[in-house]
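J.: could you work out the structure for the sequence below:
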Amino acid sequence: MDKKQPHPLFKLATELGPLMVFFIANAKFHLFVATAAFMVAVVVAMIASYAVTRHVPMMAIVTAVVVLVFGTLTLVLHDETFIKMKPTIVYLLFAGVLGGGLLFGRSFIAVMFDQMFNLTPRGWRMLTMRWAIWFAAMAVLNEIIWRTQSTDFWVAFKAFGMAPLTMLFAVTQMPLIKRYHLEPATLEQSEAEAGDVSKG
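T.: So this is what the prediction gives:
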C-alpha cells in the first residue's frame, strides 16, 4: 500500500485533536458527554488519516479500539471508571507487546512507529526495552492520577500531560537512535527492518 506522507500539522491534529475535544467537552458539560465526543473524534481522526495517507498507524488503531470499548462501557454503565482506566489498558498493552516481543527476539517498536528510522539489531533492542518501560511507567502514573485526583484534574492531565511527556521522552531517545542508526542499502538494515533483535 502506497503511503502518502502527511503534513506534520495534519499528523499533530489527528493525534491531539481528539484529546482537545475531550478536554473542551468535559469543561463545558461533563465526563460522559466528553467520552461520547472523544469516541466520535477518534473515529473521525482515523477516517481523516486514512483519507489523506491511505494508512492508519497501528498505535492509532489499537488506541481507537480500546477507546470505543471502554467508552461504550462508560456510557452504558454510567461509570466513569472505565474511561479513566483506558490509558492504563492501552499503555499496558503496548508495554506487553514490546516486552513480549523481546522475549522472542523480536522488536515491534518499528511497527508501532511506522518505522521512521533504521537501527542495528542492538539499537532496536535497547529502544524497544526503553519504550516498554516507559509505557509501563505511564500506566502506573495514570492509575495514581485518576485514583487520587479529581476528574477535572485527570482530564487535564490526559489532554495536556500524557502527550507532552511522551513527546519529551521520544526526544530523549534521539541520541540512542543516532548512535545505532544504519545507512541505507545494507544487509544489516534488512535484518533491522524485520525487527530482528536476536543479532548484534
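J.: every contact and neighbour count from this point should use C-alpha atoms.
T.: Will do.
J.: which one's the longest helix in this protein?
T.: helix 121-148 (DSSP state H).
J.: next SSE after it?
T.: helix 151-157 (DSSP states H and E).
J.: show residues contacting that next one.
T.: Helix 151-157 has contacts (Cα atoms under 8 Å, 6 or more residues apart in numbering) with 22, 23, 26, 27, 31, 145, 146.
J.: now the second one, please; I'll put the structures next to each other:
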Amino acid sequence: MLDRRLLLEFLPGLVFLAVNAVSTLYVATGAAILAAMLAVYLRYRIDGQLPFLAISTVLLSIVMLGAGLVQDDERFIKVKPTIGGVSFAIILAGGMLARPSMLQRSMGYKLEMIPTGWTVLHIAWIALALTLATLNELVWRNTSTDAWVTYNALSGPVTFAIYFGITYAVAWWYWDEDEEEEEAA
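T.: Take a look at the predicted model:
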C-alpha cells in the first residue's frame, strides 16, 4: 500500500494534468498550486513538520504563474521546473560544504553512510536535478503545450522513483557497517 505522503507528492501533478485537459494552462497551474498547498498542509498534519522543499516549490509556482499572467506568456509556467531544478542543484552544492552536509542532516537519521557516500549522494542528486532541468527545457521548447503538460505531470512520480533509486544504490554501496556494529554493541 502506498504511503499517504507519497500520494500527497503526486497530487499536484495529477490535478495539473486533469485540469489542463478541460481548461487552460493558467487555470491548471492555479489548481495545481492549490493542490500543492493542500498537500503541504496535510503533510504538516501527518508529520508535524513543514516540508520546506514543497513550500519553496509552491512559492516559485505562484511567482511564475503571476509573471505569466502579467506578461500573458505561458513560458513562465513552462520554465518553472527548469528554474526549480537549477535552484535545487545550487542549494545541494552549497549544502555539500556544510558539516554535516545538508543531505546528511536531513536524511542521516535513516541512512548511516560513510562520509564519501554523502558526497556521492550530493553529486548524484545535483546531476539528476540538472539533467531534469535540461530535459524540461528540451520538452517545452520542442513539443506542444499539451505534450509538455503530460510530461510535466508524469515526470513527478518518475523523478521521485529515480531519486529514491539513486539514494538506495548509494546507501547500499556506502553503508557504514561500523556505525551499525556500534549500535548493536
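J.: got a TM-score for the two of them?
T.: The TM-score (TM-score structural alignment, normalised by the length of structure 2) is 0.86; 181 aligned residues with a Cα RMSD of 2.4 Å.
J.: out of the contacts of helix 151-157 of structure 1, which is most surrounded?
T.: residue 22 (27 neighbours; other Cα atoms under 10 Å).
J.: tell me the counterpart of it in structure 2.
T.: Using TM-score structural alignment, the partner of residue 22 of structure 1 in structure 2 is residue 16.
J.: any idea how far residue 184 of structure 2 is from residue 172 of structure 2?
T.: 19 Å (Cα to Cα, to the nearest Å).
J.: who has more neighbours, those two?
T.: Each of residue 172 of structure 2 and residue 184 has its neighbours counted (other Cα under 10 Å); residue 172 has more, 14 against 7.
J.: before we move on, which element is the residue most central in space within structure 1 in?
T.: Nearest residue to the geometric centre of structure 1 (Cα atoms, centre = their mean): residue 59, 5.0 Å. Take DSSP H and E as the rule and residue 59 of structure 1 turns out to sit in helix 58-77.
J.: what does that helix correspond to over in structure 2?
T.: The aligned range for helix 58-77 of structure 1 is 52-71, by TM-score structural alignment.
J.: and the matching stretch, how far from structure 1 on average?
T.: Here the mean offset of stretch 52-71 of structure 2 against structure 1 after fitting is 1.9 Å, by mean Cα distance after the TM-score superposition for structure 1.
J.: do the same with stretch 117-130 of structure 2
T.: Counting by mean Cα distance after the TM-score superposition for structure 1, stretch 117-130 of structure 2 comes out at 0.5 Å.
J.: what residues in structure 1 pair up with that stretch?
T.: By TM-score structural alignment, stretch 117-130 of structure 2 lines up with residues 123-136 in structure 1.
J.: against residue 6 of structure 2, how distant is residue 29 of structure 2?
T.: Residue 29 of structure 2 is 20 Å from residue 6 of structure 2, by Cα to Cα.
J.: the two - which one has more neighbours?
T.: Neighbour totals were compared for residue 29 of structure 2 and residue 6, and residue 29 leads with 24 against 12 (other Cα under 10 Å).
J.: that one: what's it in contact with?
T.: 16, 61, 65, 77.
J.: is it true that the second one touches residue 78?
T.: No: in this structure, residue 61 of structure 2 sits apart from residue 78 without contact. The criterion is Cα atoms under 8 Å, and the distance is 10.2 Å.
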